[in-house]
Every structure is written in structure tokens, then in C-alpha cells.
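Visitor: My questions concern the predicted model and sequence given below.
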Amino acid sequence: MEKQAGAAGDGVGSGPNRKPWGSPTCGPAAAETVDSPTGSHVEWCKQLIAATISSQISGSVPPDIVNRDNKAGRRADFMNLSALRYGAQVRMFQNQVPLLPGETMQTSVKDVMYICPFSGLVNGTLTITDYKLYFTSVERESPFILDVNLGVISRLETISVHNQGENTKGLELVCKDMRSPRFAYKTEENHPDVVEVLAKHAFPLSHSLPLFAFLYKEQFPVDGWKVYDPTAEYRRQGLPNESWTISKINSSYELCDTYPSILVIPTNITDEDIKRVAVFRAKHRIPVLSWIHPESQATIVRCSQPLVGPSDRRCKEDERFLQIIMDANAQSHKLTIFDARQSSVAVTNKAKDGGYESESFYPNVELNFLEIPNIHVMRESLRKMKDVVYPTIDEAHWHSAIDQTHWLEYIRLLLAGAAKIADKLESGKTSVVVHCSDGWDRTAQLTSLAMLMLDSHYRTLRGFQVLMEKEWISFGHKFAARVGHGDENHANSERSPLFVQFIDCVWQMTRQFPAAFEFNELFLITVLDHLYSCLFGTFLYNSEQERSAKEVQIKTVSLWSYINR
């Protein structure tokens, strides 16, 4: 993040406000405003989709030509970034490097040239720690600071440097958050190679080093790991009841190693039947309850695809399982399955032993394909988006350039799919089953967005944290694989911005209905910053089982400890 020190004003060194994440117009106090109906938000979600279709959301308005490297002015009103990131007094007018508790210096190189795409060349000192790259310059009227946490770096590239005097080496940091800062520096025998030091600490797992979260020693008055208690969250929803029970059948992760230890399943199904259903579902991800409507008892159930294969295999236990889910809702004698995939892909998956539920074998079940492309399409879409917005924006061709990325088209598909799910529960009083292929990517996007629309609790600051912990983290979204924490293999086809898409969808909703939410853009940006940073343990690893094995809750700090302090 680039900063002109003078922009921080009198707030330099002070901690953030106690409630920096909210808006004075949001939360319970504003619950009766026109754009903030209480309880279910299905109707305004329909409005949102209509607005999305007509205007492609916010893409119709050319943005200010401002990039992530130079946004200090926009955010200075409610935070000082140095205080936010480092939690310590920072004297920005002196050439000092603020260190986090547990952070150590690795190397420092003088006479480095930052090749700024906005304000030209900046000469200064480049410091590398085991957590960040920190560039400072005092040659300008206002001291200049650029800091990049190493976790956000996707790859390092050497570049050609011309007409920079003795600065003959060039380096580009290609970052996961769309930035690509460039530097030119000298080759000196008494300094370790900058690229080597950066690679070692930007990709620690590839160099047999721990992620920085395991070195970070900041103390907070709040234990963020206590934000999400699955049993308490299910009890808030009125569970268990006569139809649903809170089960520990997966307590040792033997049933499904990517599911949480605590699951909500139907009461009148045996453990043996559940095990047979697990064999019939991809990755053993059986249908489990995510949310129950407080009035109709209609439910959102999530799972993975059935393994029907090319021969249309059947599983009587799976068919009975879905019938029990349907019967648990006395308001409707139907069940709707929302398959997030494109129908053509679902058919193709049958040849790979996957597939979808046949309406012939599942009576009173309606199958809907939401036609959302896969992770590889989304990765390419974000790559195109980066080309459009960084380092400069071509306002004359803004609309066509954005259209060609298809990013907003996919955001619309996700919001429209979530609204269909929410409407089916709220208006149709019908239970739904949501899945994609494995049930940890598009499924998480759709269930969490639908729950955000249906349940006002999830639109509070704490409730949204619970939603992310529950639907994304505990249910096994593969954060390590999708983000690539500490891994230098930037070309890994497993990487994809699914969680970024989800946050973008939430941001679109907060833009249209700001008074319906207890948090704002700053909170969402902070969440994304620390999706990459590896400062906190919250988004590390691929599953609850992996985090338990790595003792993440014991050895690292939760992001919510910082947010809720």
C-alpha cells in the first residue's frame, strides 16, 4: 500500500477506532429505513437482480483512476494503515521500519528505484522482513512509503531495466490483489540477492519454512477463535428439533475428511445409511443442513454431486435421505435441487463417475441448473479484469473492456442463483439442496449468499464472521489450494478467486442496500487483505481437519481477534 505520510494527518500512530468497520446508517438502528426491511430480504434481492441485469451492477460507471497502491486518501478518514497492519506506534516521517511482534528483518538495500506507474520514479530504501516488503523514500516533500505483505505475492519476475543508471536489475512483484509493483536496483556483492530473499519468505512452504501466522505474537484482548461455536449457531436457528439433530458422527473426520466435526442431519436416519450415502456422494460430502427457516422449517441443505456415473447408478439410501429432508418440511411436498454447474458440464461429469440426481429416481424433486462456470473460467476472468484496471484505466473503452472479462456477468449469475434459492424458501416454503461438483466452491458461494439474504443475523458484523467461519471455513473451502498460501507454484490450476467473488457479491449488496448491513467496504477490504496476508490463521489450510492437525487455533491468531478488539 502506497502512502504519502502527510495524508495520515494527526492520526499517525494511533490505533483504529473501536468500530471502524460499520456505517452510522447501518445495523439495527436503521432497520426500518426504506432500503432495509427486517427479516427476510428476498424482495429486495429480486430488486438487486433486476438492477444487476439492467446495469451490470456498478460496471456502468467508470471508476476513479485510483489503484490499490495509492488509496490512502480514501481510507484515511477511518483508519491509519500502519496502525491497522502493525498495531504499533509508527513514526512515518522517519526512515524506520515498523515491525510486528515476531517479525524479523532479513535484508535492506539502499538506492532502489520504485517504478511507480502513477507518479514516476521514486528513489529510496527497500527493506525485506519475513512478513513484508517495505519501501521508503524521504526525497519528496512528503515521505513516501510502500508496503506489501509477502503473502500477497503470486510470483516474482525479473524484468528489463533501461536508462536507470547503476540500477541494472529489475524486479516485478505480481500480486494476488491485482497490484504489480516494480523495482530497479544495483547488484552488490555485500547484499544477498533480493529475489532470493523475497522468494524464501514470500513462499515459505516451498522453502520448508512456517507461514508467518505461526511467528506472529501480537496479543489481543478478544479471542477471535470463539466467534464461531457451531452448536451455539445451530441452537440460534432452533436446532435440534424433532426432524433434525446435531450429530458428532464426523467427530474424528472419518466419515468425511473435508467436513466439520459437527453436522446437522435428519433424526430418523441410521448411521449405517449415512455411511452408504457418503460412498454415493463425491468426497463423501453427504447432504447436511446449513440453515432452517424459523417459520416454515424449510431448509438449505448442502452436499456434493451424486456418483451416478455413465450407467446411472442408484443409491436407495440417498434417495430416502432426500425424501426425509423433504418430509421434514410440512409446508411443502416438494424438494428443489439447485445444481450450480452448467448442465452440459454435469452431463459430462457422468462419464467421470459423477453426475446429477435423476428426477425419475427422486420423486417430487425438481432439478435446476444455475449454469455457473467452473473455477478455471473464474480464474481467467479475474486475470482479464486485472489487465483492465491495472496499472491504468482506459475510460474511453471502459464498458467494453469490463464486458469482455465477464466478471460482472458471473457476479450476476451468483446473485441470481442465490436469490432463486432464497425465494424458493421464503415464498415457496420449499426446502432446497445445493451442490456443485465437490460442494466446496460454488456451493459455498450460493448457500452463504442465500443465507445472507434470508437471515438478518448474518448481516451484522459478528454474524457475518460466523457465516464465513461456517459456510466457507468449516465446510472445507480449499483456501490453501485456491489462494496458494506460501506456495511458489503460481501456475497451479487449483488456484481460483471463488472467495473474492463472494466478497464482491456481498459488496454489491451493501452498495444497493447499505442500511441493511452492520459493516461496510472497509471491513470487506480488510477481510480480503488478510485472505492473502498469512498474518492470521483464519483462512489457512483446506479443511477443519488440517487446521486441527496444525493446531491453528493454538499457535496462530484469529483475524476476528483483531477485528473485534
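Guide: Good, I have the coordinates.

Visitor: CA only for contacts and neighbour counts going forward, please
Guide: Fine.

Visitor: outside of stretch 162-178, which residues touch it?
Guide: Residues from elsewhere that reach stretch 162-178 (CA atoms under 8 Å, 6 or more residues apart in numbering): 68, 112-113, 152-161, 179-187, 195, 386, 390, 529, 532.

Visitor: got another, please set it beside the one above:
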Amino acid sequence: MAKRFMSYLNNYEVEMKEKGKATFKSYISDIIGDEEEERNEEDSESAEPSPSSVAPESEEVEKSASAFFENLMHPSLLPGEQVICQAENTLRFAPYSDRKQGISGNLFVTNFKVTFVTADKSSYAYKETKQRQRNKLIEDNDIPLTCIDTIYQVLSGGKKRALAYGQTVSSTSKYLEIHCKDFRIHVFGFKFVAKDQNKRATNSIVHHSCPTRDDLLFAYEFGLNGKFKENSQRNQFYEQQGWAKELKRLNGEGRWRVADVNLKYHLSTSLPEYFVVPMQLTNADLQKAAGQYIEKHLPTWCYTYKNGASLVRMSQLLPESDFKACEEKMLSAIKQSSGGTVDVEVMDLTQLCPSLMEIRASGQRLMSLCMTDSTKEFYSFDSSWLSRLDSTQWLQHVATCLKVAANATDIILNKTQSVALKEETGYDLSCVISCLVQILLDPEYRTQKGFASLVQREWVVMGHPFQRRSRLVQGADSEQCPLFLMFLDCVWQLLQQFPSRLAMTETYLTSLWDTQQLGVTDTFLFDSAWHRQRFFREGGKLPEVSLPSAWDWHLQFSEEDILLFNNPLYSLFNSYDLENVIASAKGSLKRAGKSASTISYARSLTEFHGDCEGRKDLFKRPNSDVLLPVSTTAARLQLWSQCYLRWCVPAQILGGGRPAGYLQQCLLVEEVICLDHKLKILQEQKKQRERGRDQFPRPQSGLVFSLEAQSQLNSCHLTSSFPFPAEVTAQTQHKLISGPLSLYLHDSLVEYEFANSED
């Protein structure tokens, strides 16, 4: 089979030596050629014009066409973004095409991304379908430099080698494979690229994908030129008031206090300027004890449950410290702040949880399993998928973290005993476990706003080294570790086990992981609060530099895309008393409505209510706000396929998978809203106080099927990775098309409501 590549840059044909021919077609030459052909036909019917009268028009057409396509071939740039180099006539291979299909264009390297631009509009046809989360900061063919994990150079002899960051490449590349942290593979061919551009592009990607200093990251230029203003998403825990507000919400005042002993980071650079400690400890006590702990990471407060038991985190004591005296004093103060009746339970996470080295190795094995670029390789893995997945140990590590968190939750809840999480540094696994414990205990942290606040407090402010763990700058490979991804996976597992108890969806969690890889937000760029301050005031040198928050979703997504972050089951179970709604609706709509669709749904609802009368607890809310018990064995956990397999075309389920269930849940919520709305109207009519529809506005769900979101339903298509379809291009789109989302509304009560909304 011939390899086919369409070129919109040059007017020539090239024969490829491998297995056939590739035809390169130029739109520019076509436009000019057609114009000249038409002009020649007209000239043949009239007197022969002078050369001077034809040449200027021909030149004008050529200039116009060239200018038009030059605009198409230029990448869109963010504030502060600059083009470093480009490679013309680059081939971008379609995934799972065995490098036999693709598109020709220009490859650009900027100080923010690697981007591929082509004048072939058909390759961007899927833009109009809105079939995925459309990020405003990056195009579909863009690769943020901070998202690059490994770069492989394939030489003319077929030899493949990984390129080290900072390495100078002297040989030309036949292919360049870019493996990304979001589990995506991009393959570019340089067969028709000039040698100097070939080397320059390769070296630019290698050099700029992992700079030597953080002030060389694009984030600085973005913050300086973007002119971002402070907003409500700003991290409140950099200030004393943020901690005081949270302490008050949890009734910890009088037993715990906000310490300011670390002002200007004189005590520790791994801790924030403000943190919470037991009331009994003075600043002098803290200064004396800090030197006994690794990186001076003192025991700090995380959370207090309503029974008075608290959660604390700390680093290990230094080997030469007075272990007994120091530890006893700290634990005694924590005990007194927690009621003073039960000793503090110390959980050593270095013994209970996998090490950073084990998690890093497990993450690498998971990426190797999920990142395939050929159908043959995919099916060779598929035949032994479960055993290969088990050998990665990823789900085992996730299960271990859930188990430790569940045990800590049980101790706080049932034993009324405070828990101290101890690890070597105090800012890695303690972030994972402390957040999971608080999510299990407190429904506030299961809301999107509360979850964001929790991550900002326990991860960002308390000093998790995002820059080192994500390897945004050059450093020891041993420091890289996908801890935040493991935490998000743990939360995703809780979402599967308690589908109506968390306000966010898996799309929210996946988008949060993608946001970390962008490298342009204030949230995930630094190693600590001290590091952040140094970047803005010393590294950046200009106080005007400011960056947006990761939680400012409107910077990345449209309002319609953000709707996909909302969990319909959470909305349903927290906004409606379903038991009373269904009981009140029994037979009501069948008597009142004349629509066949309405009668059908009312009859089904009435029959369903009759079948469920023997199960009174079906729609009852749980007695406890705590999420227990938690399944903590790897065999009971699932693979987060939306995050790990969304770019894997052969793994997609057309029209099915978890997104199909999600959309049905969205439809269910809309129907409950419609039903509740109709019941209220009927109740008012019964009281003989009829009012117009405008006086009974239909409540909005904030979900994909809400009235405001109808514009996208006829153009969206469903795969199991929705709203992140596997690489949809002109070459692969036909393999992934399923019915539009509007089909979900067919013959539903919601469709009837939409049809009558203008009456």
C-alpha cells in the first residue's frame, strides 16, 4: 500500500523509496494554475494582450495566494511566546497507521510548545465537531514542552535511541518520537526536511523541553506578558486569614493556633510562612524543635474531625536528634489539643506505603503498557493485558494508599484518636494520605470548590515539590515521581465506589492532570511557597509577574466544556429528596399530560415506584457523611481508562464505555428536574393560582443536556474516552464516528420539554 502525504507548501512530486509513492499536492499551485488557465481561455478568444498587461495580475494573484497560506501556516502564539525554529515539509504520522498515513506541514518549536501546522483544513475538520475538551491555550497538534517525557530519535538505519535533556544532536533524524506525560505519542518524519532544519528542530526540542533553571521556563514570559490579575481562585493559604478561616470552620479555635514563626522563611524553606500547630507550643518551642526534623518540617495540623480527633503530618527526626524528648513533647501537645484522653497514633508512611522509587518504576511500566503506536503492538499486549497490568504494580500501589487512608479514617472516626502521618520529608506521601483521609471524612472536600482548596492547602502550600517531581527543569531522575497522578487515581477509585458522593467527574480529574503538565499556572509550578516567592521576586526580578491559577477553568475551557466537570448523580442526590419526588409523582403526569411521550414516562415511573415499594432505602441518603468502607484490594480496583487510554484508538468503545453511563445519568437528572417542575405547576393549578411559564422558570442542572448547552449536541460524538477522543484526524475520524449526543434525548421527557419551551 502506498504511503500518502498531502503537502500544501510546495509544487512537486517525490517518490518515497519505502513501499510505494507519496504524492505531494500544493493548494497554492492549484489556485494559481486555475486562475491562469481561465485567463488563457479568455485570452484565446480576444486579441493577444501585451505581456505587461498580464504579468502584474498574475503576480498579484500569486502574492495574494502566498500571503493567504503563509497566515495558515503560522502557529497561534500566547502572550510572551516566541518561535525558536521551524522545520518545513515535516510529516506528521497518524497514530496506528504504521507510518503509512499522515499529513505534511511545518513543525515549529517555540519557548512554550512544539506545534505542527498544516494548511490542510480537512485535518482540522474535527474542530467543528467539538468532540473533545477544546483547550484555549493549546491546539490539538500542540505539545507543551513541560508535557514531554521522553524524546526518541530514529536514524536512517532504523536505530532508535532516547535523547537526554541538554544533549547536542549532530546526526539528522529520520523520525522523531515524542512520548508525553499525558500518555500520548507524537511521531514526525523528517525525510523531506532540509538537514540544517532537521538538526536545529531536534536540538531545540531536546534543549528547551527541560531547561536548566526555572526562570527559563515559559511561565515567566507568560506571566510577564499575560497581565493576569488576582482573582477569587487565588490560594488563600499563603495568608494567615486562610488558615484561620479553615480552623474556625472545623471548630479548632482554642486548641490550635496559626503560627507565624516562619515569617520570611527564617525557620524552614519547605514550610509556608503560616501553618497551624497545637496551642500549647510557643514560637520558641517550634524554633527549638525544628532543627530536630528533616528539612525542619515540624508536625503541622491538617484537619480536626467533629469528635475532636485530629490529623497531623510531619517529617522524620534526624538520626542525631534527641528522639525521645522531642517526639514526646510534640505528641503530647497534639494529644492535649485533641482532648487529652487518648495517645496519638503515629503512622509511619515509609513503612506502610510504597517508596518514591517503587512508584516511579510502576508509573514507567504503566506508561509502557498504555502507550502503543501500532496496531500490532497493541494486540500483542491485549492478549496478556491483565497479567501485564498486574506486573506494573500500579493498582497495587493505589490500593495500598487507599488502605492506609481508610485505616487512618477508621482510627479518627471510631477510636476518637488523633493520627500523625510521618514520612522522611513530610511533603510527598503525606500529601496523598492526608487528602484522602479528609475526603473520606468531610463532604466539603468532595465539592469542586472544597477539593481545590484541599489540594492548594495540603499539596501546594505545604510544599510538595511539583517542579522536581514533574521534572520541569533538569535534575536527578530519581526525583521524578507521578505522586499527584497516583493521588488523582485514588480519588477516581473513590468516585467509582461512591458515584453519588463526589461533585466532580473523571473529566474534571483528567483535566486537572493535564493542567499540571501545561506548566503555565501558579498552582503546579513550584516546589514550595518559598520557591514561589523567590521565582516572582528574585528569579523573575519583576514584581509585575503573575500567573493564573489552575482552578481558573475559563482560561482553558468554554462554558459548555466546564459543564462536563459536574457529576449528575451528586447533583441528584444532594438537590432532591428522590423518595418523596417519586412517591408524589405516582400517576400524576399520566392524568395531567396528553403527550404520548409524557404518558409513557409517567407510566414507567409509576410501575417502577410500585416495584420498589419493598425497597424503602433505595433512594434514601446515607446515614453518615463518611465514605466507609472502602474497597482496598487491587482486584477490586479498575484502570482509569479515560486518563491512560484516551489516545489509544484500538481501545475505544464506539458509543459505549463509562461516558455512555454518564450521559444517561445526565439525562436522568434532566428528567427529574422536568418532573419536579411539572409537579410544582400542578400544585399551583390545584390551588387555582395559575401562573405563566415565565413565573415558573425551569431550574437548570448545569449538565451537558441543560438548555444552554444544546448547540453542541448535534455535533458531538461518543467514544469510551469522551470527551477526549483518541486522535481524530482526517485519516482516523471515520473509525470513531458514533451517533450525535442528541440521540440520547430521543423520545425522552426532556425532549418534550425542549419542544414546548418556546410555547
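Guide: Received the coordinates, thanks. A quick note: this is a predicted structure, and the numbers were derived from the prediction, not measured.

Visitor: TM-score for this pair?
Guide: Overlay of the two chains. TM-score (TM-score structural alignment, normalised by the length of the first structure): 0.71; 438 aligned residues with a CA RMSD of 2.8 Å.

Visitor: what about the strands in the stretch 101-250 of the second structure?
Guide: Assigned by DSSP state E, counting those that start in this stretch, the strands in the stretch 101-250 of the second structure fall at 102-110, 113-117, 142-144, 148-154, 160-163, 175-180, 185-189.

Visitor: In terms of secondary structure, what does the shortest one contact?
Guide: With contacts defined as 3 or more CA pairs under 8 Å, 6 or more residues apart in numbering; DSSP states H and E, the packing partners of strand 142-144 of the second structure are strand 113-117.

Visitor: what's the strand it packs on in contact with?
Guide: Contacts of strand 113-117 of the second structure (CA under 8 Å, 6+ apart): 72-75, 92, 105-109, 141-145, 205.

Visitor: Filter these down to the buried ones.
Guide: In the contacts of strand 113-117 of the second structure, burial by neighbour count holds for 73-75, 92, 105-109, 141-145, 205, counting by 16 or more other CA atoms under 10 Å.

Visitor: Tell me the residue in the second structure aligned with residue 527 of the first structure.
Guide: In the second structure, the residue matched to residue 527 of the first structure (TM-score structural alignment) is residue 512.

Visitor: where's its match relative to residue 227 of the second structure, distance?
Guide: 23 Å (CA to CA, to the nearest Å).

Visitor: now residue 264 of the second structure
Guide: 26 Å.

Visitor: Could you say which helix or strand holds residue 432 of the first structure?
Guide: Using DSSP states H and E, residue 432 of the first structure falls within strand 431-435.

Visitor: The second structure: which residue goes with residue 149 of the first structure?
Guide: Match for residue 149 of the first structure (TM-score structural alignment): residue 144.

Visitor: Skipping its backbone neighbours, what lies nearest that match in space?
Guide: residue 113 (4.2 Å; CA to CA, 6 or more residues apart in numbering).

Visitor: now swap in residue 444 of the second structure and tell me
Guide: Per CA to CA, 6+ apart, closest to residue 444 of the second structure is residue 450, 5.4 Å.

Visitor: Helix, strand or coil: sort out the one you found for me.
Guide: helix (DSSP: H, G, I helix; E, B strand; the rest coil).

Visitor: Now do the helices in the stretch 551-700 of the second structure.
Guide: In the stretch 551-700 of the second structure, the segments counted as helices under DSSP state H, counting those that start in this stretch are 559-562, 568-575, 578-585, 588-592, 596-611, 641-644, 658-686.

Visitor: Can you say which of those is packed in most?
Guide: helix 641-644 (a mean of 20; mean count of other CA atoms under 10 Å).

Visitor: Can you name the helix or strand that residue 399 of the first structure falls in?
Guide: Per DSSP H and E, residue 399 of the first structure falls inside helix 398-405.

Visitor: which helices and strands sit right next to the following helix or strand past that helix?
Guide: Counting by DSSP H and E, the next helix or strand C-terminal to helix 398-405 of the first structure is helix 407-426. Secondary-structure packing of helix 407-426 of the first structure (3+ CA pairs under 8 Å, 6+ apart): helix 42-55, helix 375-389, strand 431-435, helix 442-454, helix 498-512.

Visitor: again, only using 7 Å
Guide: Helix 407-426 of the first structure sits against helix 42-55, helix 442-454, helix 498-512, with contacts defined as 3 or more CA pairs under 7 Å, 6 or more residues apart in numbering; DSSP states H and E.

Visitor: quick one: it aligns where in the second structure?
Guide: Residues 394-413 of the second structure are where helix 407-426 of the first structure lands, counting by TM-score structural alignment.

Visitor: ok, the closest residue to residue 499 of the second structure other than its chain neighbours - contacts?
Guide: Nearest residue to residue 499 of the second structure, sequence neighbours excluded (CA to CA, 6+ apart): residue 569, at 6.8 Å. Neighbour list for residue 569 of the second structure: 499-500, 665 [criterion: CA atoms under 7 Å, 6 or more residues apart in numbering].

Visitor: Looking at the second structure, name the residue matched to residue 132 of the first structure.
Guide: By TM-score structural alignment, residue 132 of the first structure lines up with residue 113.

Visitor: for residue 234 of the first structure, same thing?
Guide: With TM-score structural alignment as the criterion, residue 234 of the first structure matches residue 246.

Visitor: again, but for residue 383 of the first structure
Guide: By TM-score structural alignment, residue 383 of the first structure lines up with residue 364.

Visitor: residues near its match, how many?
Guide: 15 (other CA atoms under 10 Å).
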